[in-house]
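**Q** Below is the sequence, then the predicted model.
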Amino acid sequence: MDRHIEVVGVDHGWSGMKTVSQVFTTGVKEITTEPAFYNNVVEFNGSYYKVGGKRLEVRDLKVENDNFYILTLAAVAKELNRRGMRNANILLSVGLPLTRFGAEKQDFIDYLSKEKEVTFRFDNEQYRIKLARVSVFPQCYAAVADRMKTLPKRVVVVDIGSWTIDIMPIEDSAPNEAECITIREGLIKCMRTINEECMRQYGKELSEEDIQEIMRTGKHEKLPQKYLTIVEECLRAYVDKVYNILLEHGYNLEVTEIVFVGGGANVVKRFGNYDGNNIQYIEDVKANAKGYEYLGRLYLSTHKKEFGLG
């Protein structure tokens, strides 16, 4: 490997793992024997892990076991494969909610950098990476970092993710940390509510994939209307809850400059009642991953001597 450093941004969501180009379900399961098929299989330290598939159950922390480490290897491999690479020096650029940043940052860095050089296989192809650094940036801020100059001087960024809603006021391109809020009312809870209502009315549940398709597009070609009606009603109620959270924290939805980001930006845009010029939507679910990579590249460009590049 040469001295070039490849910056790879990874967004570790509870519903989906994202890089600047890749999205896959946050699922991982160890395979006890050598697999017959190697698609989406990580081979690491003599064990095999199938990634994707059924989503992991949410835990308080992502560093409690090896699941997110294996998922990170898969995300890096998918991204390097897109770039035509198998061996690379990596600056791994990731994120945490600002409200938990100080408490969890070092543990996340230690977790992701426990091995400085890693050789593993993914899709039966060998990858060898050397970890130059793990950089952690604020989630939510990252989603708008590359377009900060185009945003109003004062803006509130609302990142609706799979497990949390992050509300971040930004003034003069800097987060107002004293006013940042993280609330555990993300899309996973919304999907649970939808299926509770489906069970109550019809005794059956929907798959998360079906619900997510409606979240993304506002429609579903094959779903019976009775289920579609439940999903739509619950999504409208969820958006009302998001609006009420903002109102409770003093934000006037008719005049406050707001940018909705994350997977929930689609939901708010399609099922919400406010559509004034003061509200913007960044519907790209990879926005945070792209922001982490953007911020990682900025860090690399200003700290070349740290990496022996300048």
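**A** Done, it's in. Computed from a predicted structure; not experimentally measured.

**Q** alpha carbons only for contacts and neighbour counts from here, please
**A** Noted.

**Q** Okay, Pro138 and Glu233: tell me how far apart.
**A** 33 Å (CA to CA, to the nearest Å).

**Q** That should have said Glu104, apologies.
**A** Taking CA to CA, one finds Glu104 at 37 Å from Glu233.

**Q** the more surrounded of the two?
**A** Between Glu104 and Glu233, Glu104 has the larger neighbour count (other CA atoms under 10 Å), namely 16 against 13.

**Q** how much space between the more buried one and Gly296?
**A** Taking CA to CA, one finds Glu104 at 19 Å from Gly296.

**Q** Let me know the secondary structure of Tyr48.
**A** strand (DSSP: H, G, I helix; E, B strand; the rest coil).

**Q** residues in contact with it?
**A** 30-35, 41-42 (CA atoms under 8 Å, 6 or more residues apart in numbering).

**Q** From Glu30, how far out is it?
**A** Counting by CA to CA - Tyr48 and Glu30 are separated by 6 Å.

**Q** which other helices and strands contact the host helix or strand of Ile90?
**A** Assessed by DSSP states H and E, Ile90 sits inside strand 87-96. If you count contacts as 3 or more CA pairs under 8 Å, 6 or more residues apart in numbering; DSSP states H and E, strand 87-96 packs onto strand 5-9, strand 11-12, strand 125-138, helix 287-302.

**Q** Minimum distance to Asp159: which of those has it?
**A** helix 287-302 (9.4 Å; CA to CA).

**Q** who touches that closest one?
**A** 7-11, 18-20, 91-95, 135-137, 139-140, 142-146, 261-262.

**Q** Off-centre distance for it?
**A** Counting by CA atoms, centre = their mean, to the nearest Å, helix 287-302 is centred 15 Å from the centre of its parent chain.

**Q** One more to weigh against that first structure:
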Amino acid sequence: MIKYNDTYIIGIDHGYGNLKTANTVTASGVKVHDIEPPFKKELLEYDGKFICIGENHKSFTADKTTDMDNYYLTLYGIAKELSLAGITEANVHLAVGLPLMWYSEQRDRFSEYMMQNENVEFIYNNKRYSVHIEGVSVYPQGYCAVYDRLKDMSGVNMIYSCIYCK
């Protein structure tokens, strides 16, 4: 998370295995309950629903806007980053990624999906958050990882990601 003027830029990678932010990695599973569950680890409360995050992994869907799961994961990612900074109210600009093969076709729809509520309030682990989403930037996945280093790169470059590399 980076602060720019009065806005926090929060990068979120909505992977099927894990949701990643600058400072966190969490299994991307979403389980929605109509009543408060007895076990409340990683509990998001939004729109009258109780959403448990991270208990498993999200199943594959080619379009990440077909259900509310990625929106819930976004709120969770925002809460995680703000929580680490000790902030509960913020103006936020989201930087999100899509797989390169779907980027051109889905970027506008994904941006609209992320902006479905410009002002959003939710509770994460019993703490209330009030967020104004100022905008969304959608990038091909991997781009955000090298954006600040592009000026130092020349020629042909490849991005390699390995969760098992040390």
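**A** Yep, that arrived. Predicted, not measured: the structure shown is a model, and the values here were computed from it.

**Q** rewinding a little: point out the ones among the contacts of Tyr48 of structure 1 that are inside strands.
**A** Among the contacts of Tyr48 of structure 1, DSSP state E puts 30-31, 41-42 in strands.

**Q** just the buried members of these?
**A** The neighbour-count test (16 or more other CA atoms under 10 Å) marks 41-42 as buried among these.

**Q** between the ones in strands among the contacts of Tyr48 of structure 1, which is nearest Gln126 of structure 1?
**A** Val42 (9.8 Å).

**Q** mind listing what the equivalent of that closest one over in structure 2 touches?
**A** Aligned by TM-score structural alignment, Val42 of structure 1 pairs with Leu44 of structure 2. The contact partners of Leu44 of structure 2, taken as CA under 8 Å, 6+ apart, are 50-53, 72, 76, 122-125.

**Q** Find the nearest non-adjacent residue to Leu44 of structure 2, please.
**A** Tyr124 (4.6 Å; CA to CA, 6 or more residues apart in numbering).

**Q** ok, now which ones touch the equivalent of the one you found over in structure 1?
**A** Counting by TM-score structural alignment, Tyr124 of structure 2 lines up with Phe122 in structure 1. The contact partners of Phe122 of structure 1, by CA under 8 Å, 6+ apart, come to 38-43, 74, 77.

**Q** My reading is that Ser83 of structure 2 is in a strand; is that accurate?
**A** No: applying three-state DSSP, one finds Ser83 of structure 2 to be helix, outside a strand.

**Q** how far away is the aligned partner of it in structure 1 from Ile90 of structure 1?
**A** Counting by TM-score structural alignment, Ser83 of structure 2 corresponds to Asn81 in structure 1. From Asn81 of structure 1 across to Ile90 of structure 1, the span is 14 Å (CA to CA).

**Q** Between these two, which is the more surrounded one?
**A** Legend: neighbour count by other CA under 10 Å for Asn81 of structure 1 and Ile90, higher for Ile90 (21 against 15).

**Q** how near is the more buried one to Thr193 of structure 1?
**A** From Ile90 of structure 1 to Thr193 of structure 1 the distance is 40 Å (CA to CA).

**Q** can you count the residues close to the residue nearest to Tyr16 of structure 2 when sequence neighbours are not counted?
**A** Closest residue to Tyr16 of structure 2 apart from its sequence neighbours, by CA to CA, 6+ apart: Lys58 at 5.0 Å. Neighbourhood size, Lys58 of structure 2 [other CA under 10 Å]: 20.

**Q** go on, Thr21 of structure 2?
**A** When neighbours are counted by other CA under 10 Å, Thr21 of structure 2 comes out with 21.

**Q** in structure 2, what residues pair with stretch 12-22 of structure 1?
**A** Residue span in structure 2 matched to stretch 12-22 of structure 1, by TM-score structural alignment: 14-24.

**Q** same question, stretch 193-203 of structure 1
**A** Using TM-score structural alignment, stretch 193-203 of structure 1 finds no match anywhere in structure 2.

**Q** filter the contacts of Phe122 of structure 1 to the buried ones?
**A** 38, 40-43, 74, 77.
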